[in-house]
Every structure is written in structure tokens, then in C-alpha cells.
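>>> Take this sequence and fold it.
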Amino acid sequence: MASLSAMKKKPFVAATLLFLGLLCSLEHIGAQSLGVCYGGNGNADNLPPESEAVSLCKTYGIGRMRIYSPYPGILQALRDSNLEIMVGVPNDSLQALSEQSAAADWVQRNIKDYSSNVKFKYIYVGNEVNPTSPTAQFVLPAMQNIYKAIADAGLQNQIKVSTAVDTNLLGVFDPPSAGDFSENARKFMEPINGFLVSNGAPLLANIYPYFRVKYNNQSVPYALFTAPGTVVHDGQLEYQNLFDALMDALYSALEKTNGGSLAIVVSESGWPSGGGAVETVENAGTYYRNLINHVKKGGTPKRPGNAIETYLFGLFDENLKTEDIEQHFGLFYPNKQLKYNISFT
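Next up, the predicted model:
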């Protein structure tokens, strides 16, 4: 029989281990819920090499990266990095990939050849495709073909195939419970939602309160998570920030189009630090800080619970973007200096 002192210690030790385990689990959830969007050198002529961009993410504890198209420079840099990767099929490739042979070749060259030591998590087929554009008809066939190629490669349990949308698809977004797709967007999204549900994949969504401030006259404090109290009462639900309201409006729209069981991964969110009156370093820093803290806490009023998987836009300022505002979304300057007083973990 154990001694009395040992018996007294066991509950304490067990409780301590449980507490430490919980802390580690929470730390892991918080850190791993954050990713960053990396546009690469195509949108700038003053950025460090891809290998240094990957090292920068690891140095700052960023666990995930979104890339907008696969190319050898970034894929080589990601080998053995342990970053979880969201990789895009560019919109101008969708028509070609609506042919199965082309999709199989794309997966072989860009995914399977690197899958032994690059942690691909998502392939998103198209980014913010306008439902009325000629390209829209190719999104679902390309998704289906990419998925088949992934399955043929034995990677369907590792990689989810989705598409990235924006909240402009919403014809109604206020209050969030009334959220609904526009008529054109509904026709576009219903079959896509069915595909995602059948394959257990989330919908990827670019959520930008900033653009609602810029173009829809929404309140700046409501967008920056700094409103002092409830701004929108929606039945039993209360909204103090626009990020939650936009996400829940999208959830409401999904519920109306056979996508009620889908989860949303925030594939982009950010705020520019220059180019206009509300585009300041102070506002951008406030937004990123509060967004990071918010998504780590987990959930929205409509969907409370786990941390919200979120990708911050973007890693660097990109000086070749055509619009001035779009040149200032970087979390880091091109010299790798962090622009804001924020922590990713």
C-alpha cells in the first residue's frame, strides 16, 4: 500500500498534469488557428526570397500559410517546414482544369510531387469568382476533378478541396440571421455547398470588415472590435463586432442553401496601413491585434465554440499592386520588420 503522503500527492500531481495539459492544448489551439497569406514575388519587386518568408513565419510562431498559386520556388521552400498549407488554383486555370486529365497533371506536379514533406491542408479552386462571370461555370467541375485526382493519389484524407468566396455574394447581410445569397450567388453556391458537404470540407471565406467601412459606411469601432457595447441586436444574439456579423450572415446564407452543416475557414482578413483616411498603422494594428485575440477565443454568436481558423492578409506589403491601398496590407515590411505590436501566439 502506498504511503499516506504519496496518496495525498497523487491527486495534486494528477490535477497539475491535467492543468498543464489544458494549457498546452489551449496554446496549441490558439497558435494553430492562425495563418498568413503569402502572395510571393509576383506582386512586389523588393521581397526577401521564399525561404526567408517561410523562416519568418516559423520565427514568429505562425503555423499556417496560404499561397495563391503553386510554383517551384515556394514549394521547395516549404519542404520540411511543418507549416500547414492552403494552396490555390488561380482563376485563369479553372477552365483548363475542368478537364480531368489536366487536373490530374496539376495535382501530380504541384501536390503529389511535394506531398511527402509539404503539409498541404487545403486546395482552393478559384478565389472570389464572380457568379455572373464566364469563369463561374468551371469552378465546380474543376473542384470535382481536383478532388478525384487527390483521391487517386491517396491524399483525400489529408487534403480538403474547397473554393474561396467573399461576402459580396450576400444579397442580405443585416441582421445576420437574415443573411442570404443574392439570386445569382445562390445558383452558384448551392451545388458547391453540396460538394463540400459530401466531402467534409469547409467553405473558405475572405472576411473584410474594412471594406464594409470603406464602401458601406459601417462604423469604424464596430469594424475594429472596439465598440463599447452591443451594436446589433438580432433576436437573442448580440453583435459587438462586424467580423462576427459578416461570418454569421454567411452561415445564415449557407443554411438557406443546403450548407447548414458547413464550417467556415477565414481564408483572408486584414486592414491596410496606408492609402486613405481610415487606412492607418494605428487602425490596422488595432484590427490585427483584436482579430487575433478574438479568433483564438473561438466562435461567433451563432456558432460559438472552437477557435476560428483564420489567415491574416498578408505577410508583406506588395508594392506592385495596382491600387495604392492594396500595397499596404502587409504584417511585415519587405525588410522583414514587423509593422505592428502584435503576437501571433
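
>>> Please count neighbours and contacts with C-alpha atoms only from this point.
Noted.

>>> Stretch 325-338 spans what distance, first to last residue?
19 Å (CA to CA, to the nearest Å).

>>> With stretch 269-277 instead?
End to end - CA to CA - stretch 269-277 spans 19 Å.

>>> Let's compare: structure for the following, please.
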Amino acid sequence: MTIYTSLVHQIFILLYIFTQLFHISTATTIGICYGRVANNLPQPTAAVNLINSNGISSIRLFNPVLESLIPFSGTGIQLTIGVPNEELPTIAAGTPATANDWLQANIFAHVSADQIRYLVVGNEVFLKDPFYTPHIIPAIINLHQALQNLGLSDKIKISSAQAASILSNSFPPSSSSFDTNILPDLTHLLQFLRDTSSPLMVNVYPYFSYINNPQLVSLDSALFRPGNVLNDQGLVYDNLFDQTIDAFIYAMEKEGFGGIPVVVTETGWPTAGGDVASGENALAYNGNVVKRSLNNVGTPKRPGIGVEVFLFDLFDENEKMGNEFEKHFGIFGVDGVKSYDLNFH
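Below you'll find the model as predicted:
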């Protein structure tokens, strides 16, 4: 009996060690968006050196411009690369061979496939740029088939980044639903994501939610401050980020697509140019996003499953259109100095 008890005890110890090692090995990735809509940015080689020196291991490029892509070659930095909206009609109208030619010419001739994590086919097309909507799924299918032919479809996952506005209702999370106008196309996308074990990619900005509805949205909730608590069917929410992620999960479940992971392809907080835009608030928001992801906190609906995020943005972008705050999401100044003391690991 003593030997049996000792053996069981040893087994439990081994299982505990294994689970701890597994937890460490599956830490959620923190990525940074490298937007380049500016005329005063450092050279891409300097930007890559800055990324490396800060231990940032994952970068999102909105398009495969060679000037910014080539310096990443051989660095080991994982890349999430956008297929721009304007490229979709040509790729969609072609064949897998056409898609392969595009991949080879724009990406694989310049950086190893081993460095590519995701292809983001189109950015915020549904509702915001509907001209390209009919081209999304055909382009994705051709690109996926091209990756299959290259033996890369298990390594490089394909999705399409969507704005939070594809939800017609998001509060409370359990009542969320997708805009019915996009459901036919969105359903095809969700089917592809489920079939290929790929994530739904969403751009999430509690900052926008707050400034657009300050009477209804709590700044404390947007900034992860204690105070406002929402109890939604037994799940307790104390921040807007979790509410938004779970709203997408509930909406997918309502359409029969439970289990698809969610990746946040953009999130951030501006340091200037608008109401409550400051370095202090940007640090509070991004700092909490990073900590929660690295610690695999997850959300109330998916606890313990860290949310992979790409923080927006590496630098301020002084040629961005729209409101002034759109130009001030940079985590680093163009001189390479952090705009606020954010840690990435």
C-alpha cells in the first residue's frame, strides 16, 4: 500500500511538471503591427534592429512591400503578412497557380516560409470596404490551395481581419450577433476557418468604443480599472476587452461555429490627439493586454486560453487619414525611444 501511494505521488509530480512545462511552451505570442503610413519613419533595417533589441518576436506587416519585408529575412521574427484589398480581385479571378506566383514574387522570394505565421487576406472588407467582399473567399481558397501544393498549409494559416463593427449587437456578450447583411459571406469564411483550424481575426479598440459612446461605456472598463462589473449569465466581466472577444465567440456559436480561436490583429490606445488619449492610458491599456496574454488569462468564456494579440502600432504614422488620434498609436518614437514604458515579456 505504501509503495502504491508513493508511486501515485510520483505520477502526480510528473504530471504537474509536464503541465507546467506545457504551459510555458504554449505562452501566447505578443505581436506588434508595423504600419508605415508616414514620411518620417526610420529605415526598415533600423526598425528591425529596434524590434530585435526589444525582444519582439512577432510582427504584422499590412502589405508585403519589399523595402520593409526583406530586412526581416533570417532574423527569426515571425511575420503575419497582409494580402492588400486591392490585390484580392486578381488573386480571386486566377487559379492556385496564380496565387502561388503571387506568393513567390511578393513573399517567398524574399523571406523564408519558416518565418511566416499568418496570411491576412484583406483588412476590414466586410461592411467597411464591401467592393472587395465577393473576392475574399475565392482569393483565400486559391491561396490556401497554393500553400497546400507547397506543403505549407499546416504551418501558415490564412484568415481575414475584420472590424468589430461586423457585430450588429455586442452587449451583453451572450446576446451578440453578426450583422445579417454580411452573414452569407461571413458564413463561408467561418466554414473555411473551421475546416483549416484557422483563427477568426478581429481588430478590437475599446478606445473607439469609449469615445463613440462615453455615456454608455465606462473608461474604467476600457482601461482594465476595477469598478465596473458585468454579470452575464454567470460569467463575470470587469473589462471591455474581454467582453468584445467573448461577443465574437458567442456570435460564432450562434451560427454553428463554436471552437474557432480568436486572434486580435489590431488593438491599442493613442497617446495624443483625442479625448483620454495619453501615454499613461496607453500604458494602462496595452500593459494589461500584454500581461493577460502572456499569462494565458483568457476570457470568462474561455478561461486559461490566452488571446494572441498584435498591438497597434510600432511607430506613430503622421500621414494617416481621419481623426488626429489616428496618427498617435506609436509605442516607439521615430528616434527608437519608447513612448511609454511597455514591456513585451
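
>>> Could you tell me the TM-score of the two chains?
The TM-score (TM-score structural alignment, normalised by the length of the first structure) is 0.89; 326 aligned residues with a CA RMSD of 2.1 Å.

>>> number of nearby residues for Gly259 of the second structure?
13 (other CA atoms under 10 Å).

>>> Next: Arg225 of the second structure.
Neighbours of Arg225 of the second structure using other CA under 10 Å come to 15.

>>> what do you get for the one 4 residues further on?
By the measure other CA under 10 Å, the count of residues near Val229 of the second structure is 11.

>>> List the contacts of it.
Each residue near Val229 of the second structure by CA atoms under 8 Å, 6 or more residues apart in numbering is listed here: 236-239.

>>> Which one of those is nearest to Asp101 of the second structure?
Asn239 (44.5 Å; CA to CA).

>>> quick one on the thing from earlier: what about the contacts of Val229 of the second structure, which one has the most neighbours?
Asn239 (23 neighbours).

>>> Map it across to the first structure for me.
Aligning on TM-score structural alignment places Asn239 of the second structure opposite Asn241 in the first structure.

>>> any idea how far its match is from Asn127 of the first structure?
Asn241 of the first structure is 25 Å from Asn127 of the first structure, by CA to CA.

>>> Over to Ser93 of the first structure?
With CA to CA as the criterion, Ser93 of the first structure and Asn127 of the first structure are 11 Å apart.

>>> cool, Met143 of the first structure as well?
Applying CA to CA to Met143 of the first structure and Asn127 of the first structure gives a distance of 12 Å.

>>> Now for these two: what residues contact both?
Joint contacts of Met143 of the first structure and Asn127 (CA under 8 Å, 6+ apart) are Thr163.

>>> Look at the two and report which has more neighbours.
Met143 (26 against 20).

>>> What's the match for the more buried one in the second structure?
Using TM-score structural alignment, Met143 of the first structure sits opposite Ile140 in the second structure.

>>> helix or strand for the closest residue to that match other than its chain neighbours, which one?
Leaving aside its chain neighbours, Ile140 of the second structure sits nearest to Val121 (6.6 Å; criterion: CA to CA, 6 or more residues apart in numbering). Assigning secondary structure by DSSP states H and E places Val121 of the second structure in strand 116-123.

>>> So which residues of the first structure form strands?
Ranges of strands in the first structure, per DSSP state E, are 34-38, 64-67, 84-89, 119-127, 160-166, 170-172, 180-181, 203-206, 232-234, 237-239, 264-269, 310-312.

>>> I'd like a version of those strands in JSON lines, one that adds distance to Asn258 of the first structure as further columns.
JSON lines is the format used below for the strands of the first structure (distance: least, CA to CA, whole Å):
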{"stretch": "strand 34-38", "distance to Asn258 of the first structure": "28"}
{"stretch": "strand 64-67", "distance to Asn258 of the first structure": "27"}
{"stretch": "strand 84-89", "distance to Asn258 of the first structure": "25"}
{"stretch": "strand 119-127", "distance to Asn258 of the first structure": "20"}
{"stretch": "strand 160-166", "distance to Asn258 of the first structure": "16"}
{"stretch": "strand 170-172", "distance to Asn258 of the first structure": "16"}
{"stretch": "strand 180-181", "distance to Asn258 of the first structure": "12"}
{"stretch": "strand 203-206", "distance to Asn258 of the first structure": "13"}
{"stretch": "strand 232-234", "distance to Asn258 of the first structure": "22"}
{"stretch": "strand 237-239", "distance to Asn258 of the first structure": "23"}
{"stretch": "strand 264-269", "distance to Asn258 of the first structure": "14"}
{"stretch": "strand 310-312", "distance to Asn258 of the first structure": "24"}
